[in-house]
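S.K.: Fold the following for me, if possible:
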Amino acid sequence: MLGLTGCATWGQLDEGLTALVGKPITAAIEKIGYPNTEQTIAGRKLYRWGSSSQGVISMPTQTTTTGSVGTGLGYRPYTATTYGSAMVPVSYQCTLTLVVSPKDVIIDYGYDGNLGGCERYINALKK
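M.R.: This is a model prediction of the structure:
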């Protein structure tokens, strides 16, 4: 969880999923593994893959301090900048949905989440 998404893009996810349209659902399973759920809604069969994880990443910080130094009439203003880092919590999630025909051929797809969560699917589809 220390790194952000590498070279994964939403375009690559669309490309990979579009390439599956017209193929049997087994082609998707071979690429991205078994789905988490299978359900029928309004007579359409849907296969869903999902993942979520949490972690922390280090983000740079910058603090500026201003004030004055000296005594009596010798006061002078000063400004100092301190650089550091802070650990920030992150949440990665992704849900892929494939819609299949009665003959189990992929006819449509959808996805929801963020690149960090979908990166594993994007990489699998690129192979």
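S.K.: can we go C-alpha only for contacts and neighbour counts from here?
M.R.: Fine.
S.K.: and the closest residue to Leu96 other than its chain neighbours, how many neighbours does it have?
M.R.: Nearest non-adjacent residue to Leu96, counting by CA to CA, 6 or more residues apart in numbering: Tyr111, 4.4 Å away. Neighbours of Tyr111 under the rule other CA atoms under 10 Å: 17.
S.K.: buried stuff in the strand or helix carrying Tyr111?
M.R.: According to DSSP states H and E, Tyr111 maps onto strand 106-113. Applying a neighbour-count criterion of 16 or more other CA atoms under 10 Å, the buried positions in strand 106-113 are Ile106, Ile107, Asp108, Tyr109, Tyr111.
S.K.: compare with the first, here's sequence two:
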Amino acid sequence: MRHARINVGLIFLSLTITYIPGCASRTMNNVMSSWKGAPLEEAIQKWGYPTQEKVVASHKLYLWEQNNGISASGGWWPGARKWGGGSVNIEYCNRILEVDDRGIIINGQWDGNDCPKLFSEWERERKQ
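M.R.: Got it, this is the predicted structure:
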């Protein structure tokens, strides 16, 4: 019976690890697509000023870069009397909005491993 509990726990952990990144990606995709058709000024009011503005192949792009720090893991190995088994992770999130000549958002993209912890802060509020 003990092995059955361990197997069920491992299956649950595996499903959780698999599901959470997909859920985060879907949520962030929804956040970015919520801005299509909105004026750039509205995004700036919500997100603050972009960190960069670029024109690439006649496309106007606005970039928001967010670096949330560095996380490190590792542990003490008493038998070996040393630290080991660790990793370093740079937590970041980049958002790009593309606008047309009238300043209306026509596309949005994102990249990062920490986009964001609180998705609702970046989603566009629909006016009724």
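S.K.: related to what we said a few turns ago, which ones are touching the residue nearest to Leu96 of the first structure?
M.R.: Cys94, Thr95, Leu96, Thr97 (CA atoms under 8 Å, 6 or more residues apart in numbering).
S.K.: tell me the SS of the last one?
M.R.: Local secondary structure at Thr97 of the first structure is given as strand here, using DSSP: H, G, I helix; E, B strand; the rest coil.
S.K.: measure the spatially closest residue to it that is not a sequence neighbour to Thr65 of the first structure for me?
M.R.: Residue nearest to Thr97 of the first structure in three dimensions, not counting chain neighbours: Arg48, with 4.5 Å by CA to CA, 6+ apart. According to CA to CA, to the nearest Å, Arg48 of the first structure stands 51 Å off from Thr65 of the first structure.
S.K.: Now name the helix or strand holding Gly69 of the second structure.
M.R.: Using DSSP H and E, the element containing Gly69 of the second structure is strand 59-77.
S.K.: by contact count, what packs against that strand?
M.R.: Contacts defined by 3 or more CA pairs under 8 Å, 6 or more residues apart in numbering; DSSP states H and E place strand 59-77 of the second structure against strand 52-56, strand 82-99.
S.K.: what's near enough to touch the closest residue to Val99 of the second structure other than its chain neighbours?
M.R.: Distances taken as CA to CA, 6+ apart place Ile105 nearest to Val99 of the second structure, at 4.3 Å, with adjacent residues excluded. Residues counted as contacts of Ile105 of the second structure (CA under 8 Å, 6+ apart) are Trp35, Lys36, Gly37, Ala38, Pro39, Leu40, Leu97, Glu98, Val99.
S.K.: Show me how to select, in ChimeraX, the buried members of the residues you listed.
M.R.: Those of the contacts of Ile105 of the second structure that count as buried under 16+ other CA under 10 Å are selected in ChimeraX with:
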select :35,36,39,40,97,98,99
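S.K.: which of the contacts of Ile105 of the second structure line up with contacts in the first structure?
M.R.: Contacts conserved in the first structure for the contacts of Ile105 of the second structure, counting by both residues aligned by TM-score structural alignment, their matches' CA atoms under 8 Å: Trp35, Lys36, Gly37, Ala38, Pro39, Leu40, Leu97, Glu98, Val99.
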